[in-house]
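S.K.: Just a sequence and a predicted model for now, questions to come.
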Amino acid sequence: MHFSKPLTLAALSDLRPTQMAFGAAEVLAKRAEWARLKRRDRAQALAEHWFPAVRGPGEHFYIVDHHHLGAALLQEEVEQVWVMQLADYADLQIDMFWRLMEFQHWAHPYDAEGCRRHYEDMPSRLDDLGDDPYRSLAGLARHAGGFAKDTAPYAEFVWAEFFRRQPGLRKLGALKPGSSIPTAKLKLAMELAHGPDARHLPGWSGKAEAA
């Protein structure tokens, strides 16, 4: 396999996130995938799944993707992973670093309730991310065919916010961190994802209403 940039072996526990929340259900799914792999397959998976990152202040690597995988591997006590450095911003002041990261679509400063927060609130470890159950719902809906995977950064967080604002889903009861996603909520989320109100969202695969 050929890479255009060099890879660095880094301690997984030292990698810093660039988002504040994840979907715990997706982390559990990735842990289940890992558990099914044999030892040799695990080594190959680690060799093939590198983490894109930016070197930031303090010489820390800030990963810009694969947060769910990283959190899952951390819970599985994996110690080292391969990192691909996309840029070197180590000489920037921390505020300017985060401004530039967000400008590059490499940071998502929104908490587990979808509220924008200050960069100072960004967790320093992958196991400090908050659980956004609506991000879990978005991940489950995508895997079930509710919408297509989109290459745009943080696309599923946009879907999470869409679902969070739907009165029909709220009527079925609040989603709580760490809880499983009820079948009724996933079914309704699938219907909403295919509906015309979601037509502007990334990966929408529904049908527009006739004019």
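M.R.: Yes, it's here.

S.K.: CA only for contacts and neighbour counts going forward, please
M.R.: Fine.

S.K.: What lies in contact with the biggest strand by length in the chain?
M.R.: If each strand of the chain is counted by residues according to DSSP state E, the longest one is strand 80-88. Identification of contacts with strand 80-88 by C-alpha atoms under 8 Å, 6 or more residues apart in numbering yields 5-12, 46-47, 49-56.

S.K.: Determine the set of other helices and strands touching the helix or strand that it is followed by.
M.R.: Taking DSSP states H and E as the definition, the helix or strand that follows strand 80-88 towards the C-terminus is helix 94-103. Taking 3 or more C-alpha pairs under 8 Å, 6 or more residues apart in numbering; DSSP states H and E as the contact definition, helix 94-103 has no neighbouring helices or strands.

S.K.: following helix 94-103, which helix or strand shows up next?
M.R.: Helix 94-103 is succeeded, C-terminally, by strand 130-131 (DSSP H and E).

S.K.: which non-adjacent residue is nearest H105?
M.R.: P153 (6.5 Å; C-alpha to C-alpha, 6 or more residues apart in numbering).

S.K.: Can you tell me the SS state at the one you found?
M.R.: Reduced to three states with DSSP: H, G, I helix; E, B strand; the rest coil, the structure at P153 is coil.

S.K.: Next one: it relative to H66, how far apart?
M.R.: P153 sits 11 Å away from H66 when distances are taken as C-alpha to C-alpha, to the nearest Å.

S.K.: Alongside the first one, take a look at this:
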Amino acid sequence: MSTLQQAPIHKLHPTQLTVGMIEVHDKKKHLAALKAAEQLEFMRAHPIPAVLGAGGELYITDHHHLGRAAFEAGVDSGFFEVEADFSHLSGDAFWLAMDNKHWVHPLDENGVRHVYACIPRHLEKLVDDVYRSLAGYVRNAGGYDKTPTAFAEFVWADFFRRNLPLEEVQADFAAAVKAALPLAGSELARGMPGFKSGS
């Protein structure tokens, strides 16, 4: 099942607890610089995968950064690829079905797993994980390959969380990206999704 539909950004429900706000702010800046018609065309060209939940509500399974950025930039609506219809499920049954498909990531900014009820109802409630931003910027810099593996950037975020001190990442993000690049291509990272030897 995959159908494209348009829906208001503010009605989207996340399936994770965190985003990298540095990445969100970059996307927001890009969207805010566009005219309304250009914003709509950009969103149409970048459809967000989603699942139908109880009451026909949309739960997005990827591109949370784009969704949050669009919300903050005042973009009214986006376009969504509906991957599955779980509208007959509610509560934990819905979340268990999502988990079986690897469409939910209830881990916080410290890499700690929480119960499904802790997943926020709205995009503006997602909290910042600076390591998720770091993972995105390292991938963009060629540190590892984009991969269809579910939540691959979060796997990398946890890898960097274990290997780079938080204080250093917060103090100088650009320097942290430079420090993370050789780490991404090292033997420590072998087996990680999208690993590239000697990055």
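M.R.: Cool, the structure landed. Remember, predicted model here, so these are calculated numbers, not experimental data.

S.K.: Just the buried subset of the contacts of strand 80-88 of structure 1, please.
M.R.: A residue is treated as buried here by neighbour count (16 or more other C-alpha atoms under 10 Å); on that basis the buried members of the contacts of strand 80-88 of structure 1 are A10, L12, W50, F51, P52, A53, V54, R55, G56.

S.K.: Kindly reformat these as TSV containing distance to P123 of structure 1 and secondary structure.
M.R.: Formatted as TSV, the entries for those read as follows, by distance: C-alpha to C-alpha, whole Å; DSSP: H, G, I helix; E, B strand; the rest coil:
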residue	distance to P123 of structure 1	secondary structure
A10	18	strand
L12	15	helix
W50	21	coil
F51	18	strand
P52	18	strand
A53	16	strand
V54	16	strand
R55	16	strand
G56	14	coil
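
S.K.: how about those, which pair is most distant?
M.R.: Taking every pair in these and measuring C-alpha to C-alpha, the maximum separation is 17.9 Å, between W50 and G56.

S.K.: So what's the residue count around the counterpart of D197 of structure 1 in structure 2?
M.R.: Under the alignment (TM-score structural alignment), D197 of structure 1 pairs with L188 of structure 2. For L188 of structure 2, the tally of surrounding residues (other C-alpha atoms under 10 Å) stands at 11.

S.K.: Which secondary structure state does L188 of structure 2 sit in?
M.R.: L188 of structure 2 falls in the helix class when you classify it by three-state DSSP.

S.K.: With D145 of structure 2 as the reference, measure out to it.
M.R.: 16 Å.

S.K.: do M1 of structure 2 as well
M.R.: In terms of C-alpha to C-alpha, M1 of structure 2 sits 27 Å off from D145 of structure 2.

S.K.: Among these two, which residue is more densely surrounded?
M.R.: A side-by-side neighbour count of M1 of structure 2 and D145, using other C-alpha under 10 Å, places D145 first with 14 against 8.

S.K.: list the contacts for the more buried one?
M.R.: The contact partners of D145 of structure 2, by C-alpha under 8 Å, 6+ apart, come to R139, P193, G194, F195, K196.

S.K.: corresponding residue for L31 of structure 2 in structure 1?
M.R.: Under TM-score structural alignment, L31 of structure 2 pairs with W34 in structure 1.

S.K.: Spatially nearest residue to that match, not counting backbone neighbours?
M.R.: Beyond its immediate neighbours in the sequence, the residue positioned closest to W34 of structure 1 (C-alpha to C-alpha, 6+ apart) is R42, lying 7.2 Å away.

S.K.: Also L46 of structure 1?
M.R.: Sequence neighbours aside, V81 is the residue nearest to L46 of structure 1 in space, at 6.4 Å (criterion: C-alpha to C-alpha, 6+ apart).

S.K.: aligned partner of that neighbour in structure 2?
M.R.: So V81 of structure 1 corresponds to G78, using TM-score structural alignment.

S.K.: burial count for its match?
M.R.: The local packing of G78 of structure 2 (other C-alpha under 10 Å) involves 26 other residues.

S.K.: same thing with V155 of structure 2?
M.R.: 17.

S.K.: which residues does it contact?
M.R.: M192, P193.

S.K.: please redo it, this time with the cut-off set to 10 Å
M.R.: Under the criterion of C-alpha atoms under 10 Å, 6 or more residues apart in numbering, the contact list for V155 of structure 2 reads G111, R132, A135, T149, R161, M192, P193.

S.K.: Now, of these, which are buried?
M.R.: Judged by neighbour count, with buriedness set by 16+ other C-alpha under 10 Å, the buried members of these are R132, A135, R161, P193.

S.K.: so the third one touches N110, yeah?
M.R.: Yes: contact status for R161 of structure 2 versus N110: in contact at 8.2 Å, counting by C-alpha atoms under 10 Å.

S.K.: Thanks again, I'm all set now.
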